[in-house]
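mind folding the following:
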Amino acid sequence: MYLKRKKLDHSSSIHLQLSLALLLLHVSFLLSAWGAAWQTTQDHRPITAVCQVLGAGLHWALLATFSWMAIEGLHLYLLLVRIFNIYVKRYLLKLALLGWGLPSVTMGVCAALRVYGPHRLEDDMNNSSTICWLSESSAGSEGWRSVCVSVLKYLTVHAYLGAVLLFNGVILLLIGRELLGAGPRAVQGRGRVCRDAVTLLGLSFVLGLPWGLALCSHGPLTHIATYLFTVLNGLQGVFLFMWVLALTCRRNQQAESSSNTQSTIKMGKLGAS
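Have a look, this model is predicted:
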């Protein structure tokens, strides 16, 4: 029971870290667009350096968001799926080193290679915009450096996101099997099934599974996937807040119910005596 309670306390800290990563991601994205627009109007070396810093910040915040989504999945596995409780010394510190340290190391390597700068985005309608991001133009005119930027972008963004989504998807399936699988819980009525389905839906947003739409933004479903990706992931912080609020209210209700039960037992003992 002590280990379970400690893990529940850790859950709030992990939710907070993910919320902070999402906030930094949104702020850095807005700043990167502003920095790129500023550079196009004033093409000076100091402005170029600012865009490189903003591009590095955007990359770091994105990787931190992916990392904390993976940590959410790992923590849920240890909390809900794993049968035997285990104690990890300095659990939150190790998670923080993974969630913030790994993106910092990756960003440092990319910054040393000087791959950050203005990046041009184009759509099918030939509309374009520029942000501060991983940029082939900042890598110089050498062909191999352009290939290096493309490889880094694929490994640190697309492949990393795919690995996180695969891991969290498996975790969600395991949790779904625990909630909706055969057994005593499966015969408790339609209301319980609906509550479990809503729980899985909320967990899918906490685990960041709607980010998978970014990997589907190609072909005939490009526009639909892009709009859904923008709406759902733009509201991920809101969904996370609602999820934490629901868990907090439920925990308070359980604590109040337990307190009332203990009071009833004490009153019964007094009456019997």
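
please make it C-alpha for all contacts and neighbour counts, starting now.
OK.

and residue 3, what helix or strand is that in?
helix 2-41 (DSSP states H and E).

residue 133 too?
strand 128-134.

same deal with residue 167?
Judged by DSSP H and E, residue 167 forms part of helix 160-180.

so for that helix, what gets flagged as buried?
160-162, 164-165, 167-169, 171-172, 174-175, 178-180 (16 or more other C-alpha atoms under 10 Å).

which pair in these spans the largest distance?
160 and 180 (29.7 Å; C-alpha to C-alpha).

this one as well, want them side by side:
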Amino acid sequence: MLANASDKTPFLSVPPVNDRYIIRVTATNNNCVNCNNPVKQPDENIQLNVTTDIKKGDKLDAAQATKIMDKVSDLVTSMTGSSAAVTVAEGVTGVVVRETKPADVQDVFIAYRSPNDSMSIIENEETLATFSRSVTVSKEAFVKARSNVTIPFAGVIRFLNLASDMKNSTVLGNEVLAVEMGTTITNLTDKMQIHFWNMTYTGIPSCHSWNGEGSQPNWTDDGCLTRHDGQNILCECSHLTFFAVLMASFTSFSPLNETISTSDLNNLTIITQVGCGLSMFFLCIVLFMHFLLRRTKASNATRILIHLVSAMFLLNFTFLINNVVANLNSSVGCKIMAALMHYFMLATFTWFAVQAFHLCLQIYTGGQIVIHRYILKVSIVSWLLPSVVGIVLLILGKYGEQVIHTSDSQQTVAMCWITDNLVHYVVNIGYYVVVFIFTFTTFIIILSWLFFLKRTRTGQTSTHGKKIVTILGLCCMLGITWGFAFFAYGALRIPSYYIFTVLNSFQGFFLFIYYYNTSHTGEISSSASGQKNSNSTKTIKTSLSSFENPYTDPPEKK
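A predicted model of the protein is given here:
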């Protein structure tokens, strides 16, 4: 006990102290003394002996990367501890963790602070946020591996110089991470996670994987979910293989990686859902009127129209449920959903072309089409050809989950669709360009023909409303409204999205109005004497002035 010098009866007397000492604590590092540090370094260092032809500054061949991962399991038996830092070659390092007590297997956390930093083993999940990168291998993966390997282990190898894919895709930080457990691990419910914290990047991050096959990486987002919020990126994948975060550009137009504002995305989603719902309703009415209420034999033109209505109905239906299936996180289900929607879209395009072909053939033959089993032949071509394309793409693995991003990174919409840009451009855009040129040319010819009939007929009146419905009906029947997708560039991009979405969402509604107004005219009259093929000699009175059924055949040539 200390006492002041002024105390009259001090318990303990000490000399006066004139010096004062001030201690300031400024260190920010956590110096743990006699405590359990959650950050552990590997127990030993191992050089993986794999022959590589990589030189300083060169890229590592994809086949060599696969060869390296195949050799990781050989290290487990030579390890003396429970973990080891692995060095392979320049830019290729990693860590292997084995579970010496299989009964106590837990999630394994591996983290590092920079691409050139050594990897550490983390013993609690809370500490991961102090690093800039981390890999989490779930307990479920170890449980699955235990049935095929003697000692469960997880090897995480980091590649900083892996060769680019055919598209020369941009990889975040040039970092490719590969996870190996000595056996194939798929369909994880407790998914493997890769975290990137406080990252600076340009574009939209998207988590991809590659199965290690081929001479170049073939990245796909199948089985991986991307979550990003500002500078933080999280990849959740249901399988183990090679992983990378690919960057999509903000500026370049890509139908498979679109970037629009959140408000525009919400507005377009509402318009599409409401419009497709209404279209399906009115297309159902058209089918009901045709199959249940129609009393006379349908003309060839009407049969073709009903095929188009059926294809369009199924396209709208698959589009409406697409997002629901995508959110189920089922890889197989999403591929099937994408294949079905793609098939019905191609079938719809084909029936647009068939409509144009039929109208041209009617004008050329004067309404007397004498092709044997005409409807059967065009039906087989229109329904079978798209199915062949869909089956081939499904076998090649070109279908999967796609994500529509917003520019503010706050909202995304998942859908099941084609995962390859080149396939999308060739199969979808390329095919529709051919169909559009043919149908648009036919549209101009039909309009010219209708106006010619108007000038040659007298004593008939018409309303502008019926003219507009006639033109809209032809546009929808020939798929002209899909052509607005060609204007989705630059300043016209967002307006064209709205026009394209509105017109095509209500395409079924326009066809219903058109069908309803024309369903009572141009019917095929059955001969009282039972003459065969009476429909080959029927006439129509289609014109902008009379507004009678344009689906039936044109007047016979004299």
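
how big is the angle separating the helix holding residue 3 of structure 1 from strand 128-134?
Per axes from the mean of the first three to the mean of the last three C-alpha atoms, to 10 degrees, the angle that helix 2-41 of structure 1 makes with strand 128-134 is 130 degrees.

so the helix holding residue 167 of structure 1 matches what in structure 2?
Aligned using TM-score structural alignment, helix 160-180 of structure 1 spans residues 431-451 in structure 2.

what about that stretch, how far off from structure 1?
Mean deviation of stretch 431-451 of structure 2 relative to structure 1 after superposition (mean C-alpha distance after the TM-score superposition for structure 1): 1.1 Å.

burial of residue 411 of structure 2, as a residue count?
Per other C-alpha atoms under 10 Å, the neighbour tally for residue 411 of structure 2 reads 17.

my read: it touches residue 263, true?
No. Residue 411 of structure 2 lies out of contact with residue 263 (C-alpha atoms under 8 Å); the separation is 9.9 Å.

where do the strands of the stretch 101-250 of structure 1 begin and end?
All strands of the stretch 101-250 of structure 1, identified by DSSP state E, counting those that start in this stretch, fall at 116-122, 128-134.

what residues of the last one count as buried?
Residues of strand 128-134 of structure 1 classed as buried: 130-134 (neighbour count, 16+ other C-alpha under 10 Å).

check the first one too.
For strand 116-122 of structure 1, burial by neighbour count (16+ other C-alpha under 10 Å) applies to 116-119.

count the residues that sit near the residue nearest to residue 262 of structure 2 when sequence neighbours are not counted.
The shortest distance from residue 262 of structure 2 to any non-neighbouring residue, by C-alpha to C-alpha, 6 or more residues apart in numbering, is to residue 406 (5.5 Å). Using other C-alpha under 10 Å, residue 406 of structure 2 has 21 other residues around it.

ok, so what distance separates residue 406 of structure 2 from residue 263 of structure 2?
The gap separating residue 406 of structure 2 from residue 263 of structure 2 is 9 Å, by C-alpha to C-alpha, to the nearest Å.

residue 89 of structure 2 now?
From residue 89 of structure 2 to residue 263 of structure 2 the distance is 49 Å (C-alpha to C-alpha).

so for the two, which residue has more residues nearby?
residue 89 (19 against 11).

what's the single longest helix in structure 2?
The longest helix of structure 2 (DSSP state H) is helix 331-365.

got the angle for it vs strand 412-418?
Relative orientation of helix 331-365 of structure 2 and strand 412-418, computed by the same axes, to 10 degrees: 60 degrees.

helix 331-365 of structure 2 to strand 399-406, inter-axis angle?
Inter-element angle recorded for helix 331-365 of structure 2 and strand 399-406: 90 degrees (by the same axes, to 10 degrees).

would you mark the buried spots in helix 331-365 of structure 2?
In helix 331-365 of structure 2, the ones that count as buried by 16+ other C-alpha under 10 Å are 331, 333-356, 358-363.

also stretch 466-475 of structure 2?
Quick answer for stretch 466-475 of structure 2 (16+ other C-alpha under 10 Å): 466-467, 469-475.

redo these as JSON lines? Include distance to residue 133 of structure 2.
Listed next are the buried residues of stretch 466-475 of structure 2 as JSON lines, based on distance: C-alpha to C-alpha, whole Å:
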{"residue": "466", "distance to residue 133 of structure 2": "65"}
{"residue": "467", "distance to residue 133 of structure 2": "64"}
{"residue": "469", "distance to residue 133 of structure 2": "60"}
{"residue": "470", "distance to residue 133 of structure 2": "61"}
{"residue": "471", "distance to residue 133 of structure 2": "59"}
{"residue": "472", "distance to residue 133 of structure 2": "56"}
{"residue": "473", "distance to residue 133 of structure 2": "57"}
{"residue": "474", "distance to residue 133 of structure 2": "57"}
{"residue": "475", "distance to residue 133 of structure 2": "54"}
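
of those, which belong to helices?
466-467, 469-475.

nearest to residue 426 of structure 2, of the residues you listed?
Nearest to residue 426 of structure 2 among these is residue 475, at 24.1 Å by C-alpha to C-alpha.

structure 1: which residue goes with that closest one?
Checking TM-score structural alignment: residue 475 of structure 2 goes with residue 204.

return the member of the buried residues of strand 116-122 of structure 1 nearest to residue 269 of structure 1.
residue 116 (71.2 Å).

what do we get in structure 2 for that closest one?
In structure 2, residue 116 of structure 1 lands on residue 399 (TM-score structural alignment).
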